[in-house]
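S.K.: This is the structure alone, sequence omitted:
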């Protein structure tokens, strides 16, 4: 049997786009243990003076997360932001209807902004367009961004926060097409409300930018029509439209699961087409970009969540424990974002800690890295720069949902400042390794820094509190370069990061 081979041709001048660092963003919602016993646990041995877990903080700093979406998610559609400011002892306990818990409001806007500063990340703030609307949104932005001399900016100062936060990026609600959403609206209703909210908020701060809600996922019955209608109302007042996508693996059909990033590619291309349709219809010079502000694998915890008793404080919700095969899918989802870096400018791996997250914690105990931490980390660390346009020749396979799925999924990032080149690649083949050849044009005199490989004989292998390093990458890959040609073996079912640097 002939050896399987994938060939890639790259040219330094053939570029997709520069990557906006915010494509490596994440998400923290008041949901489950994301906040309480996740980022915040005042009685924890590593807690700082503000109650934030420093062990978790160190892992987040290792990722160098550029932006974090907050406070939701479904949570925001029933959230009164005023509950989370002022003296903590005066804050109310509320029934949190989206996830059927009790929200203590111990952490609110000011505390989260303090945490974000310590974590070295910006905040993508969401406003409640479910149970509330324009008035609450204008008051929140005044509280957060106005320097002083007005009621809400002076209230912030009274609460002990003198300087405005100057939050630049704002989400106009969350998943408003979803019947599960508090204050669910039609596209017409939401489009009108989002437009007027954006206009009022910009009167308070003209320098902000907006993410308007797209469909909650690709299979919504109103997908396409929703985006077009919402953009008809908001096009000249917003900057991004959101996309959300979670993948599950409820069958034993692993080839089908590994092909799901093809669906994500199609989703992105479809939303771009809709944006450009509205642009043409409006005869506008403006381009709408994409914020893929929820993406991940999510299915492991579904049954446990359905059985959970309501009205607990910070119960363990959506605590997926990820497998090696999940890490491959997350890596390919991330590559889908990078392939369209010309239009996808922001994205949020949902979420960051405990809730469908790369980082897990034990209350009073350790924090550890899930399998999906590693491809996300490699993107955050090595995927900054410019995406190159490849020419790829590769064997394919078919599934019942997807035809001609490449055995190798790959994307290349050039960092001209550092004179580095990083090639991300997944071998989807269940049985065989594959020869991977890359022809480099315009990259003379480069050397291989390392070839990182993540692989496992057990596709269901997990990292747990008792065995946190069960699945980790190694640097034993065999990539070599001769002249301008890279040759590497990609092991079966493997995540690969091949790093090159120009010789001095």
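M.R.: Structure's in. What do you need? Since we're looking at a predicted model, the values are computed, not measured.
S.K.: switch to C-alpha atoms for all contacts and neighbour counts from now on
M.R.: Noted.
S.K.: how about the helices in this protein?
M.R.: Along the chain, counting by DSSP state H, helices occupy 54-63, 109-119, 134-145, 151-158, 187-204, 225-234, 254-258, 260-282, 302-306, 324-339, 373-382.
S.K.: Of those helices, which stretch is the most buried?
M.R.: Highest mean neighbour count of the helices of the chain: helix 324-339, a mean of 26 (counted as mean count of other Cα atoms under 10 Å).
S.K.: Tell me which of the helices of the chain sits nearest to residue 73.
M.R.: Residue 73 sits nearest to helix 109-119 of all the helices of the chain, at 15.1 Å, using Cα to Cα.
S.K.: Quickly note the distance from the closest residue to residue 294 other than its chain neighbours to residue 371.
M.R.: What sits nearest to residue 294 in space, not counting adjacent residues and going by Cα to Cα, 6 or more residues apart in numbering, is residue 244, at 4.7 Å. Going from residue 244 to residue 371 by Cα to Cα, to the nearest Å gives 21 Å.
S.K.: Put this next to the previous one:
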């Protein structure tokens, strides 16, 4: 039987978890916007055309920040076309996803929608086909309350108060040859640095994210980070990480081990940032924004082929991965990995939020429903706020096809001092055996088990649908808490949320 022992102590802190670690992403891609969050005429639409059923699910996830409007889309985005009277807005061809963008949903609509959703905006700016002046115009439009052209233009468009967007991405995946306006690391670094300098002259309260590599397998990684940061380091606050994980080989055991690759990715980016810090003799520590991450592989090939031959159209079905049970387990493992790096990883965006590789799905003429990955993200967002603790975990191990010394159990604890609660997140990723799990929580005297939630299933490929949920959490009652030692049997391939507190 697999085994794991954990020691949790409130004095051993990693860092306070930035709530923006539970961010997400809405791009003008497929049905994310149109027939996703926005669908005038739908029975669930409100007075602004926003789908209430989707809004309720987004609010349930409690997403603190949402990246917008892309993604690859942003490198061809003319933000001016998306504001003002709708009848005057210009439709545009989007080269990134070969679609027709009507601009009937734009910046103002997203600002209104995100406010209803209880989320802040992480705005991505176009550094693919545009540059410094356009970034400044957009910043003035969003954030300034001055008697100047773009500030006044926003007011004319009905938004008297500024949107006060505090987090800005300096372009998107500029290292990717697929990106419209693709640049070398030095070209990007120079443009991003000058844009950052100018933007902070206009509004020094904002935070800026420099583009990192599009994924860990890019041939220029991590040289891209090193070269671009030589230019941007002094002017930005974060560097972005993007990566997606899949099980194309249909090897569940090796799939669950891919967070080892994620660990190496994070460590390499941190090391590169710290190298540039040392090289510049800087006192500033650069933090990380993992602003695109998810499982993504189910629909990729078919979508790519279909896109090449598709006529220009609005909101086609694109990248609508249907997630199964094992995808939910990997999402849980990723979230545990993020929490272990809360000292440097401050923001993260599950990509994306609705319909496009997303936890929430809709039917154009019907309802909305929760994918399997909805639940580990929900639990982490709801209970993973507070101080991430540097727990000691000793677990039995196994090897998989491409990974060695894979821990059977991955776990992390988060202490919410205000609520006097501590939550343990644990995944048994052993595909053959249950795991005997023991957690020493004697530091939390007088605490009891408030709730023990688990996701379990014997079928790794089972999915949820509009017809019903076959994967959902349940309250587990088979555990013991005696003399400050918590023990439970973690089912093979399971996500576990153990909440302890005084209430």
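M.R.: Here it is on my side, so go on. Treat the numbers as computed from the prediction; the structure is a model and nothing was measured.
S.K.: one step back: more crowded one of residue 244 and residue 371 of the first structure?
M.R.: Taking other Cα atoms under 10 Å, residue 244 of the first structure and residue 371 do not tie; residue 371 has more neighbours (31 against 22).
S.K.: right, and that one touches residue 320 too?
M.R.: No - the pair residue 371 of the first structure and residue 320 does not pass the contact test of Cα atoms under 8 Å, sitting 11.1 Å apart.
S.K.: Please say which position in the second structure the residue nearest to residue 294 of the first structure maps to.
M.R.: Superposed on the second structure with TM-score structural alignment, residue 244 of the first structure falls opposite residue 242.
S.K.: picking up where we left off before, which of the helices of the first structure sits closest to residue 441 of the first structure?
M.R.: From the helices of the first structure, taking Cα to Cα, the stretch that ends up closest is helix 324-339, at 19.3 Å.
S.K.: so where is the closest one in the second structure?
M.R.: The aligned range for helix 324-339 of the first structure is 325-340, by TM-score structural alignment.
S.K.: Contact partners for the residue positioned nearest the centre of the second structure?
M.R.: Nearest to the geometric centre of the second structure sits residue 349, at 1.8 Å (Cα atoms, centre = their mean). Neighbouring residues of residue 349 of the second structure by Cα atoms under 8 Å, 6 or more residues apart in numbering: 21-25, 66-67, 290-293.
S.K.: Which of the residues you listed sits closest to residue 462 of the second structure?
M.R.: Distances from residue 462 of the second structure to these, taken by Cα to Cα, are shortest for residue 293, at 22.0 Å.
S.K.: got the contact list for the closest one?
M.R.: 242-244, 348-351.
S.K.: now swap in residue 384 of the second structure and tell me
M.R.: Counting by Cα under 8 Å, 6+ apart, residue 384 of the second structure touches 17, 414, 423.
S.K.: Repeat the analysis, applying 6 Å as the threshold.
M.R.: Listed by Cα atoms under 6 Å, 6 or more residues apart in numbering, the contact set of residue 384 of the second structure reads residue 414.
S.K.: And for residue 271 of the second structure?
M.R.: Residues near residue 271 of the second structure by Cα under 6 Å, 6+ apart: none.
S.K.: Residue 447 of the first structure now?
M.R.: Contacts for residue 447 of the first structure (Cα under 6 Å, 6+ apart) come out as 500-501.
S.K.: For residue 307 of the first structure, see how far away it is.
M.R.: When Cα to Cα is applied, the distance between residue 447 of the first structure and residue 307 of the first structure equals 54 Å.
S.K.: picking that back up, mind putting the contacts of residue 349 of the second structure in a markdown table, distance to residue 198 of the second structure included?
M.R.: Converted to a markdown table, the contacts of residue 349 of the second structure look like this (distance: Cα to Cα, whole Å):
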| residue | distance to residue 198 of the second structure |
| --- | --- |
| 21 | 27 |
| 22 | 29 |
| 23 | 27 |
| 24 | 27 |
| 25 | 26 |
| 66 | 24 |
| 67 | 22 |
| 290 | 25 |
| 291 | 23 |
| 292 | 26 |
| 293 | 30 |
